[in-house]
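1. Attaching a predicted model along with its sequence, questions to come.
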Amino acid sequence: MLYFLVEFADQFSALNVFRYITFRTGGAIMTALLFIFLFGPMIISSLRLRQGHGQPIRADGPQSHLLTKKGTPTMGGLMILSGMIVATLLWANLANPYTWIVLGVTVGFGAIGFYDDYLKVTKASHKGFSGRSRLGLEFLIAGLAAWCVTLLEVGAHGTSIGFPFFKDLAFNLGIFFIPFAAFVVVGAGNAVNLTDGLDGLAIVPVMIASASFGLIAYLSGNAVFADYLQIHHVPGTGELAVLCGAVIGAGLGFLWFNAPPAAIFMGDTGSLALGGMIGSIAVATKHEIVLAIIGGLFVLEAISVIVQVASFKLTGKRVFKMAPIHHHFEHLGWTESQVVIRFWIIAVVLALVGLATLKLR
C-alpha cells in the first residue's frame, strides 16, 4: 500500500525511499513485530478462553510434556499470520503477482491448519483433519500456485528447475513442473509442521529460512546481481523479500510468547502456512533444490517420521525411540532447551551452506 506513494515522488523527493525493497523489507519487519507485541497478549487471552484445556498432548510422547505443556492454547499461527499479512499489505507492492501467489498459498495452508487445530481442540484429541482430505486440499492450492508461476515466466524458463553448484545446468520438466512444484510446497508445509513439537523449535528455523530466501528472492529479482552470481533471473521475485521480512518480524514477536515455557503454541495454523510460504518462494525463485539444503532441518524431521513408520510396518521395529527426531533426543536424555538450541545451530549452518551455493558455481 505504501509503495504507491512513489507516484508522488516527483513532488516530494523523500518518497523515493519507498521504491527500495530493502527499506520496505525493514518496514515490514518492524510493523509485524510491533503488531504482535501490541495484539499478541489479547489474542492469547482470547484463545485460552475459547479453548479451555488447550492443545491436546500426546499420551505416548515424553511424559514431561503432560505436566509442562498441558493447558497451553494452540492456533498461535493466527497471531503470526495476522502480523505478517498486515505488514505485507502495508509495505509490499500489491501490483506484483508474486505477492498474491505466495499470500494465497500462505492463507490457504493456514486455513487448512486452522481447521485441523479446531478439530483437535473441540474433540480433545491429537487427531484432526483426515490425512487424505488435507493433502488433497494442499496439493490443489499448491498446484494452482505452481500453474500461476509458470504463466508469469516466459518460455521453458517457467517450467525448469536449476541446480546448485552449476552455472548453466537447468532441466526443463515441461508439464511435469506443476506436480513437482506442488510436491515441493506441500512437502515444505508438512515438514515444518512435523518440526513444530517443542517450544521455539520451529519458529527460529522458519525465520532463518525466511531470511535466506528473502536474500535469494532479492538477488534473483535483480538482473545485475543475478547475472553476477549466474543464477536464474526471475523479474518481480525481489518483492518476495518484503514478505520474508514480515515473517521474520512476526516470528520474533511470536517467539517472545513462545519461549519456554510457552504461553501459546504455533499449531498447524502457523506451521503449515509458513512452510507452504517458504516452499512457494523457493518455487518462484527457481531454488527448489536449495530449499532442501536451507531447510535441511525440516527435511531431517520429515525423513525421521517416514523411516520410523516404514520400519515399523515392514519389520515391527522402530529405528528411533520416538519420531519426529527431536523427541528421540529427548528420550536419550537431552533437555528440551538442549534439543531446541542445538537444532537452531544446525539450521544456521545449513542456511549458510545453502547460501554458499549462490556463489560456488
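-> It's in. Numbering: from 1, shown residues only.
2. Going by C-alpha atoms from here, please, whenever you check contacts or count neighbours.
-> OK.
3. show me where this protein has helices.
-> 21-51, 63-68, 77-91, 97-123, 131-152, 177-195, 203-220, 223-229, 240-258, 267-284, 288-294, 296-315, 325-331, 336-356 (DSSP state H).
4. highest average neighbour count across these?
-> helix 267-284 (a mean of 30; mean count of other CA atoms under 10 Å).
5. For that one, name the packing helices and strands.
-> Secondary-structure packing of helix 267-284 (3 or more CA pairs under 8 Å, 6 or more residues apart in numbering; DSSP states H and E): helix 77-91, helix 97-123, helix 131-152, helix 177-195, helix 203-220, helix 288-294.
6. returning to that earlier point: any chance of the helices of the chain in CSV with distance to residue 5 as columns?
-> Converted to CSV, the helices of the chain look like this (distance: least, CA to CA, whole Å):
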stretch, distance to residue 5
helix 21-51, 12
helix 63-68, 49
helix 77-91, 11
helix 97-123, 18
helix 131-152, 26
helix 177-195, 34
helix 203-220, 21
helix 223-229, 24
helix 240-258, 16
helix 267-284, 26
helix 288-294, 34
helix 296-315, 39
helix 325-331, 47
helix 336-356, 33
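7. my guess is residue 222 contacts residue 238, does it?
-> Yes - under the criterion of CA atoms under 8 Å, residue 222 makes contact with residue 238 at 6.8 Å.
8. show me the residues around residue 305 that make contact.
-> Counting by CA atoms under 8 Å, 6 or more residues apart in numbering, residue 305 touches 323, 324, 325.
9. which one of those residues sits closest to residue 176?
-> Nearest to residue 176, judged by CA to CA, of these is residue 324 at 30.6 Å.
10. how near is the closest one to residue 355?
-> Relative to residue 355, residue 324 is positioned 26 Å away (CA to CA, to the nearest Å).
11. take the one below as the second:
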Amino acid sequence: MLYNLLYPLADEFQIFNLFRYITFRTGGAVMTALIISFVIGPRVIRWLKSKQGEGQPIRTDGPETHLKKKGTPTMGGLMIMIAVIVSTLLWVDLTNTYTWIVLLVTVGFGLVGFGDDYLKLTKRNTKGLSSKVKLVATLVVAAVATGWYLMVTPWEMGTGLALPFFKDLLIHLGWFYVPFAIIVIIGSSHAVNLTDGLDGLATVPIMIAASCFGLIAYLSGNAIFSNYLGIHHVPGTGELAVFCGALVGAGLGFLWFNAPPAMVFMGDTGSLSVGGALGAISVITKHELVLAIVGGLFVLEALSVMIQVASFKLTGKRVFRMAPIHHHFEKKGWSEPTVVIRFWIIAVILALVGLSTLKLR
C-alpha cells in the first residue's frame, strides 16, 4: 500500500523513491511484522487462554515430558498470520498478482488449520478435523491458487519444471503440472505441520526457508541477476520477497513467545498456512525441487511418518520409537532443547545446500 501511495510522489519528494526498491520494502516488512508480533503477542495469548481453558490436548502416548505442557494455549499461528498479512499489504505492490495468490493460500490454509485446532479444543482430543476433510479443503485452496497462477503466467513458463544444478533447463509438463503444483503446495503445508511438535522446532526452519525463498524470489524477478545465475526469470516474483520478509519478522516475533518453555503453540492455524505459502512461492518462482532441499527438515519429518505407517501396516513393526522423527529422539533420551537445536543446525545446512543450486549450474 505504501508503495502505491507514496512512490508516485517520488518526483516531488525524493525520499519516497526509496519505496521503489524491493530490498527497502522487504526490510520494512521484516520490522513491521516483528513489531506487530511483539505488540499483539501478549494480548493474543491472554485471549487464547481465556477461551481455551486447559489449552491444547496433550498426546497421552507421547514423551512423558510433554505432560507438563498441559494448559499451554494453541492457535498462536493467528499471531503469525495477522503480522504477515498486515505487513505484506502495507509494504507490497498491491497490483502484483503473485502476492495475492500467496495470500490466498496463506488465509485459506490458515482457516483449515483454525478449524482443526478449534475441534481439538472443543472435543478435548488430538484428532481435530478428519484427514479426508482436511485434504479436500486444502486441495480446493491449492487448486484455485494453481489455476490463478497459470492464468497470469505464460503457459510455457507456468507449466515448466526447473531442475536444480541445470542451467536454463525447463521440463514442460503441460496439464500434468496442475496436480504436481497442488501436491507441492499441500505437501509443503502438511510437512511443516508435522514438524511443529516441539517448542520452537518449526519456527526457526520456517524463517530459514522464508529467508532463502525471499532471496530466490528477488533474484528470479530480476532479469539481470537471473540471467547471470542461469535461473529462470519470472517477472513479478520480486514482490514475493516482501512477503517472505514479513514471514521472517513474524517468525522472530512468534519465537519470542514460542521459545522453550513455550507460552503458546503455533497450532495447525500457523503451520498449515505458512507451509502452504512456502509451497506456493516455490511454484511461482519455479524452484519447487529446491524447496525439498531448503525445507529438507520438513521432508524428513514427513517421510518418517510415511515410513512408520507403511512399515506398521505391512509388517506390524515400527521403524521409529515414535513418529514424527523428533519424537523418536525424545524417546531415545534426548532432551527437548537438544532435539530442537540439532534440528535447527540440520535446517541451516540443508538451506545452504539449497542456496548453492543458484550458482552451481
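-> That came through, no problem. All of these numbers come straight from a predicted model, not from anything done at the bench.
12. before we move on, back to that, which of the helices of the first structure sits closest to residue 162 of the first structure?
-> That would be helix 288-294 among these, by CA to CA, at 7.6 Å.
13. ok, average deviation of the closest one from the second structure?
-> In the superposition against the second structure, helix 288-294 of the first structure averages 0.4 Å from its aligned positions (mean CA distance after the TM-score superposition for the first structure).
14. how much space is there between the residue lying closest to residue 122 of the first structure once chain neighbours are set aside and residue 303 of the first structure?
-> Of all residues not flanking residue 122 of the first structure in the chain, residue 51 sits nearest, at 7.8 Å (CA to CA, 6 or more residues apart in numbering). Distance of residue 51 of the first structure to residue 303 of the first structure, computed by CA to CA: 32 Å.
15. With residue 178 of the first structure instead?
-> From residue 178 of the first structure to residue 303 of the first structure the distance is 23 Å (CA to CA).
16. One more: residue 111 of the first structure?
-> 25 Å.
17. next one: residue 72 of the first structure
-> Going from residue 72 of the first structure to residue 303 of the first structure by CA to CA gives 28 Å.
18. Over to residue 44 of the first structure?
-> Residue 44 of the first structure sits at a distance of 33 Å from residue 303 of the first structure (criterion: CA to CA).
19. just residue 227 of the first structure next, same as before
-> 35 Å.
20. go on, residue 338 of the first structure?
-> Distance, residue 338 of the first structure to residue 303 of the first structure, using CA to CA: 21 Å.
21. swap in residue 323 of the first structure?
-> Distance, residue 323 of the first structure to residue 303 of the first structure, using CA to CA: 10 Å.
22. Check residue 87 of the first structure too.
-> Distance of residue 87 of the first structure to residue 303 of the first structure, computed by CA to CA: 34 Å.
23. list the contacts for the closest residue to residue 52 of the first structure other than its chain neighbours?
-> Leaving aside its sequence neighbours, residue 52 of the first structure sits nearest to residue 71 (CA to CA, 6+ apart; 7.3 Å). Counting by CA under 8 Å, 6+ apart, residue 71 of the first structure touches 52, 53, 54, 55, 56.
24. Could you give me the ChimeraX syntax to select whichever of the residues you listed are buried?
-> Only the buried entries of these go into this ChimeraX selection, using 16 or more other CA atoms under 10 Å:
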select :54,55,56
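25. okay, the contacts of residue 71 of the first structure in JSON lines with distance to residue 169 of the first structure next?
-> Listed next are the contacts of residue 71 of the first structure as JSON lines, based on distance: CA to CA, whole Å:
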{"residue": "52", "distance to residue 169 of the first structure": "55"}
{"residue": "53", "distance to residue 169 of the first structure": "53"}
{"residue": "54", "distance to residue 169 of the first structure": "50"}
{"residue": "55", "distance to residue 169 of the first structure": "47"}
{"residue": "56", "distance to residue 169 of the first structure": "48"}
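26. related to what we said a few turns ago, which single one of the contacts of residue 305 of the first structure is nearest to residue 274 of the first structure?
-> Nearest to residue 274 of the first structure among those, counting by CA to CA, is residue 324 at 18.6 Å.
27. okay, now the closest one: neighbour count?
-> When neighbours are counted by other CA atoms under 10 Å, residue 324 of the first structure registers 22.
28. any idea how far residue 41 of the second structure lies from residue 330 of the second structure?
-> Taking CA to CA, one finds residue 41 of the second structure at 29 Å from residue 330 of the second structure.
29. actually residue 298 of the second structure, not the one I typed
-> Taking CA to CA, one finds residue 298 of the second structure at 17 Å from residue 330 of the second structure.
30. And residue 218 of the second structure, by the same measure?
-> Counting by CA to CA, the separation of residue 218 of the second structure from residue 330 of the second structure is 39 Å.
31. Am I right that residue 282 of the first structure is in contact with residue 293?
-> No - look at residue 282 of the first structure against residue 293 with CA under 8 Å: they stay out of range, at 11.5 Å.
32. which stretch among the helices of the first structure comes nearest residue 9 of the first structure?
-> Of all those, helix 21-51 sits nearest to residue 9 of the first structure, with 15.4 Å by CA to CA.
33. mean distance, the closest one to its aligned residues in the second structure?
-> Per aligned residue, helix 21-51 of the first structure averages 0.5 Å (mean CA distance after the TM-score superposition for the first structure).
34. and the angle from that helix to helix 240-258?
-> Interaxial angle, helix 21-51 of the first structure versus helix 240-258 (axes from the mean of the first three to the mean of the last three CA atoms, to 10 degrees): 40 degrees.
35. between helix 21-51 of the first structure and helix 77-91, how many degrees?
-> Using the same axes, to 10 degrees, helix 21-51 of the first structure lies at 150 degrees relative to helix 77-91.
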